[in-house]
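Student: build me a model:
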Amino acid sequence: MLDDAIKGQLAAYLERITQPIELVATLDDREEAQQMRELLSEIAALSDKVTARFDGNAARRPSFRISRVGADMGVEFAAIPMGHEFTSLVLALLQAGGHPPKVEQAVIEQIQALEGEFVFETWMSLTCHNCPDVVQALNLMAVLNPRVRHVAIDGGLFQDEVEQRQIMAVPAIFLNGQPFGSGRMELPEILAKVDTGAAAREAKALDAKDAFDVLVVGGGPAGAAAAVYAARKGIRTGLLAERLGGQTMDTMGIENYPSVLETQGPKFAAALEAQVRSVDVDVMPHQRVAAVEPGNTIAVKLENGATLRAKSLIVATGARWRKVNVPGEAEYANKGVAYCPHCDGPLFKGKDVAVIGGGNSGVEAAIDLAGVVHHVTLIEFADQLKADAVLVKKLQSLPNVTIHVNAQTTEITGDGQKVNGLVYTDRASGESHRVALSGVFVQIGLVPNTEFLKGTVELSRYGEIMIDERCATSVPGIFAAGDATTVPYKQIVIAAGEGAKAALSAFDHLIRH
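Tutor: The predicted structure is shown next:
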């Protein structure tokens, strides 16, 4: 299962284990069970503090549990955790073995103090780059608190359960048998949902903070660059964001950032966060802004009721996936309507799906899905595909792809529980057509996250923040950068440069006013 290089790296990690752990597997006759046996045997051979047993009696086969010897830890994988989940496996081994997690002591104490019984199930796919955050957070909770149990389940191994529970997007999280959440969630978000007093305590702490010289809203490339540049000027800098990394967390391959030959979005996002935290920035993740009130001191009101204050403000809130806004899209979100082909594609293995959008993202999604699903139908509103020629040529060469241009999606249909088709109109003939499908992937661009600024700063007709060459908005002291602004070409490198420019402009504003 593991090549020699991976074994060497894993052996070095396992040297950090201070307490013995055991891997207890429950197997069956499937090929995947034999692969699991091989994987666990190889891991056990790398450390004298790790043992593997194959006499488990878990409900799902194949699966395995990780526990400290003599303890009852509820960390379980109903999966062969390779791909994006290999890091989750390594962290679970280390944490079960006594290696301290990289979280604040206050968070550890909050987890340990949770009362009640929490049985979590996370449905994931090994190609999902958003799933590991959920898996790792819940695994840590299960290591630290015996009242928390967690099993990470590969939907591809348990298709019957996927069908039974109508799981059509990952990660899908269940708590005590009931839906708990979907999509990427980090540890603070999960704790906020199970610890009902956490939000009020957090709001009170935020409200008590002194005014910032520069407050950055947004944690993507623009926000991170702005925070780093501001902090290096020696001024009081804060950064709040709904999620650190921004859109890069949803990006698989990054191959055009100067000095970085190639990387993956989550890895790039982690590097952004590490750099921000390496300088003197007050980082406040998992926060949403409700409103901004200009003045000599700008008031930034958060959705949790807290108010932050700043002498200057940089808005770098980025953008989100644009929705097609047709009947059925909202009703069947996460029930066949998806926006991340890398995450949710494996759930549609052997089925028919559609991709809406003929730009680079849509064509790339169709190419990726064609290698997993039975058939892909691509729907493009314009009279030709807008993607790069090399991508179009590749798409046209695939035998299991049908392309409809000059086609307008008018409805996504379903049976009340999940998607079963898509209706489009031929814009040339006016004829309506229905395609029977199991899933629809929407890939039609982005919408700026600027709703909270309506009536505060000048916005374009597309909702983008109007800025000048110095990233200044229509309101003195408020600056903006990145994909939320009118700057053309929504690229990581451009967003980062604009963030740096906004910070320098904010600093210039402070010293002059």
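
Student: CA only for contacts and neighbour counts going forward, please
Tutor: OK.

Student: okay, helices next: where are they in the stretch 351-500 of the chain?
Tutor: 360-370, 389-396, 492-512 (DSSP state H, counting those that start in this stretch).

Student: do the stretch 151-300 of the chain as well
Tutor: Counting by DSSP H, counting those that start in this stretch, the stretch 151-300 of the chain has helices at residues 159-165, 187-194, 198-207, 221-231, 265-278.

Student: Arg320 falls within a helix, correct?
Tutor: No - under DSSP: H, G, I helix; E, B strand; the rest coil, Arg320 sits outside any helix and is assigned strand.

Student: doesn't Gln443 make contact with it?
Tutor: No - the criterion here is C-alpha atoms under 8 Å, and Arg320 misses it with Gln443 at 11.0 Å.

Student: the two: which has the busier surroundings?
Tutor: Each of Arg320 and Gln443 has its neighbours counted (other C-alpha atoms under 10 Å); Gln443 has more, 26 against 15.

Student: what lies in contact with stretch 273-284?
Tutor: 224, 227-228, 231-232, 236-241, 244-245 (C-alpha atoms under 8 Å, 6 or more residues apart in numbering).

Student: so how many other residues sit close to Ala331?
Tutor: Quick fix: residue 331 reads Glu, not Ala. Glu331 has 17 neighbours, counted by other C-alpha under 10 Å.

Student: here is a second sequence; please produce its structure as well for comparison:
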Amino acid sequence: MAEVTQYDVVIIGAGPAGMTAATYASRAELKTVMVDQGIYGGQMNNTAEIENYPGYENIMGPDLAEKMYASSTQFGAEYSFGSVTGIDVLDNHDKVVHTDMGDFQAPVVIIATGSEHIHLGVPGEEDYQGKGVSYCAVCDAAFFKGESVSVVGGGDSAVEEGLYLANIVKDVTIFVRGDRLKAQPILQERAKKQENIRFVYNTSVTSIDGNEEAVQSVGLINNQTGEKSTFETAGVFIYIGLKPNTAHLTNLGITNEQGWIMADQKMATAIPGIFAAGDVLAKELRQITTAVGDGGLAGQAAYNYIASL
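Tutor: Presented below is the predicted three-dimensional model:
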């Protein structure tokens, strides 16, 4: 029988949404724990400079994570490592969050598990992870100093990471599946002014190839002509979208067909006492600012729910 620890609020995830929810819940004198399978901060830890968060002209992602963590724990919220395997809803309003490190029981659960990068699903992608395939330029750009690298994608993340890489590597080629970029105009302008960034449109990566040690090239197909080619590259950085981290929560019936959690304006899901916040939600804009706003609402909603019992 797994050990069960009782709390008022269990927050799954310790990114900006989870940490803000912890600040609000613990400040309301609720016994609160954040459970995360990695280091607090979420995707902020993979972000070089953040320049659209109020109060800072720019700040390094890990630095902002540290500041948020200090704030989130100042009123007594706890932090625990653990990978969530499921949630059970009991008859007495309580929920049990099962993890590989033990179970947590509380009347309120706030799901703030965020999202992760979608993989291309092409031959070689999984084989070369850590050997040239990356989903984090901030983490891995330094390994490619003086080399030519590729970026796959045409949205904000692809262009932002391309810009970051361009300051470190020899040159960056960005492969875009369609005939135009989807990134914000300001990012497009910056990238197009960068002499060592070039864009290749209407092109998909079909394979990632190399020797036993590292990536050496990618296979390509022109989506208009069907022409196939090979492009030499030392690294492949993939940014083709996000998927929600809700694999162990689908049985709850609170997600849509794509796995994103459905919640109302007070962050409440269809199950009383289960709230959600941040990038895991079905919504338009996934940014640190919106995650923080969601977390504040969820933390306050937790207090109101417990007060109503």
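
Student: highest average neighbour count across the helices of the stretch 151-300 of the first structure?
Tutor: A comparison of those by mean neighbour count, using mean count of other C-alpha atoms under 10 Å, puts helix 221-231 on top with a mean of 30.

Student: and it, what does it pack against?
Tutor: With contacts taken as 3 or more C-alpha pairs under 8 Å, 6 or more residues apart in numbering; DSSP states H and E, helix 221-231 of the first structure sits against strand 212-217, strand 237-241, helix 265-278, strand 281-285, strand 307-315, helix 492-512.

Student: so how far does the second one sit from its counterpart in the second structure?
Tutor: In the superposition with the second structure, the aligned residues lie an average of 1.5 Å away from strand 237-241 of the first structure, counting by mean C-alpha distance after the TM-score superposition for the first structure.

Student: okay, and that strand goes to which residues in the second structure?
Tutor: Using TM-score structural alignment, the residues of the second structure aligned to strand 237-241 of the first structure are 32-36.

Student: same question for stretch 476-489 of the first structure.
Tutor: The aligned range for stretch 476-489 of the first structure is 272-285, by TM-score structural alignment.

Student: show residues contacting the matching stretch.
Tutor: Contacts of stretch 272-285 of the second structure (C-alpha under 8 Å, 6+ apart): 16-18, 93, 107-115, 244-246, 256, 260-263, 267-269, 286-287, 290-292, 294-295, 298, 301-302, 305.

Student: Glu78 of the second structure pairs with which position in the first structure?
Tutor: By TM-score structural alignment, Glu78 of the second structure lines up with Asp282.

Student: tell me how far that match lies from Leu385 of the first structure.
Tutor: Going from Asp282 of the first structure to Leu385 of the first structure by C-alpha to C-alpha, to the nearest Å gives 45 Å.

Student: ok, Val373 of the first structure next?
Tutor: 21 Å.

Student: comparing these two, which residue is more hemmed in?
Tutor: Between Val373 of the first structure and Leu385, Leu385 has the larger neighbour count (other C-alpha under 10 Å), namely 23 against 19.

Student: can you find the partner of that one in the second structure?
Tutor: In the second structure, Leu385 of the first structure lands on Leu181 (TM-score structural alignment).

Student: contact partners for that match?
Tutor: 154-155, 188.

Student: would you turn the helices and strands packed on helix 221-231 of the first structure into CSV with distance to Tyr339 of the first structure?
Tutor: Compiled in CSV, those are given as follows (distance: least, C-alpha to C-alpha, whole Å):
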stretch, distance to Tyr339 of the first structure
strand 212-217, 24
strand 237-241, 21
helix 265-278, 16
strand 281-285, 23
strand 307-315, 25
helix 492-512, 20
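
Student: residues of stretch 338-355 of the first structure that come out buried?
Tutor: Within stretch 338-355 of the first structure, the residues that count as buried by 16 or more other C-alpha atoms under 10 Å are 338-349, 351-355.

Student: what is the corresponding segment of the second structure for that stretch?
Tutor: Mapping stretch 338-355 of the first structure onto the second structure (TM-score structural alignment) gives residues 134-151.

Student: now what about the matching stretch, what contacts it?
Tutor: 46-48, 117, 158, 161-162, 164-165, 168-175, 233-239.

Student: start and end of it, how far apart?
Tutor: End-to-end distance for stretch 134-151 of the second structure, by C-alpha to C-alpha: 10 Å.

Student: stretch 338-357 of the first structure: how far from the chain's middle?
Tutor: 17 Å (C-alpha atoms, centre = their mean, to the nearest Å).

Student: what's the first-to-last distance across that stretch?
Tutor: Rule used - C-alpha to C-alpha; the end-to-end distance of stretch 338-357 of the first structure is 13 Å.

Student: buried stuff in the match of stretch 476-489 of the first structure?
Tutor: So, applying 16+ other C-alpha under 10 Å, buried residues of stretch 272-285 of the second structure: 273-282.

Student: so which of those residues belong to strands?
Tutor: 274-276 (DSSP state E).

Student: closest to Ser204 of the second structure out of these?
Tutor: Ala276 (35.0 Å; C-alpha to C-alpha).

Student: hmm, Arg180 of the second structure is touching Phe199, no?
Tutor: No - contact criterion C-alpha under 8 Å: Arg180 of the second structure and Phe199 do not qualify, at 9.6 Å.

Student: please say which of the two ends up with more neighbours.
Tutor: Neighbour totals were compared for Arg180 of the second structure and Phe199, and Phe199 leads with 17 against 13 (other C-alpha under 10 Å).

Student: quick revisit: so which of the helices and strands packed on helix 221-231 of the first structure is nearest Ile111 of the first structure?
Tutor: Ile111 of the first structure sits nearest to strand 281-285 of all those, at 18.2 Å, using C-alpha to C-alpha.

Student: one step back: of the contacts of Leu181 of the second structure - the most surrounded one?
Tutor: Highest neighbour count within the contacts of Leu181 of the second structure: Gly154, with 25 neighbours (other C-alpha under 10 Å).

Student: what about it, distance to Phe75 of the second structure?
Tutor: In terms of C-alpha to C-alpha, Gly154 of the second structure sits 42 Å off from Phe75 of the second structure.

Student: got it, and Lys95 of the second structure?
Tutor: 23 Å.

Student: equivalent range in the first structure for stretch 199-215 of the second structure?
Tutor: By TM-score structural alignment, stretch 199-215 of the second structure lines up with residues 403-419 in the first structure.

Student: what is the end-to-end distance of the matching stretch?
Tutor: Stretch 403-419 of the first structure: ends 20 Å apart by C-alpha to C-alpha.

Student: which parts of it are buried?
Tutor: Here stretch 403-419 of the first structure shows 403-414, 418-419 as buried, counting by 16+ other C-alpha under 10 Å.

Student: which residues touch it?
Tutor: Contacts for stretch 403-419 of the first structure (C-alpha under 8 Å, 6+ apart): 166, 324, 326-329, 332, 335-337, 356, 377-385, 420-428, 437-440.
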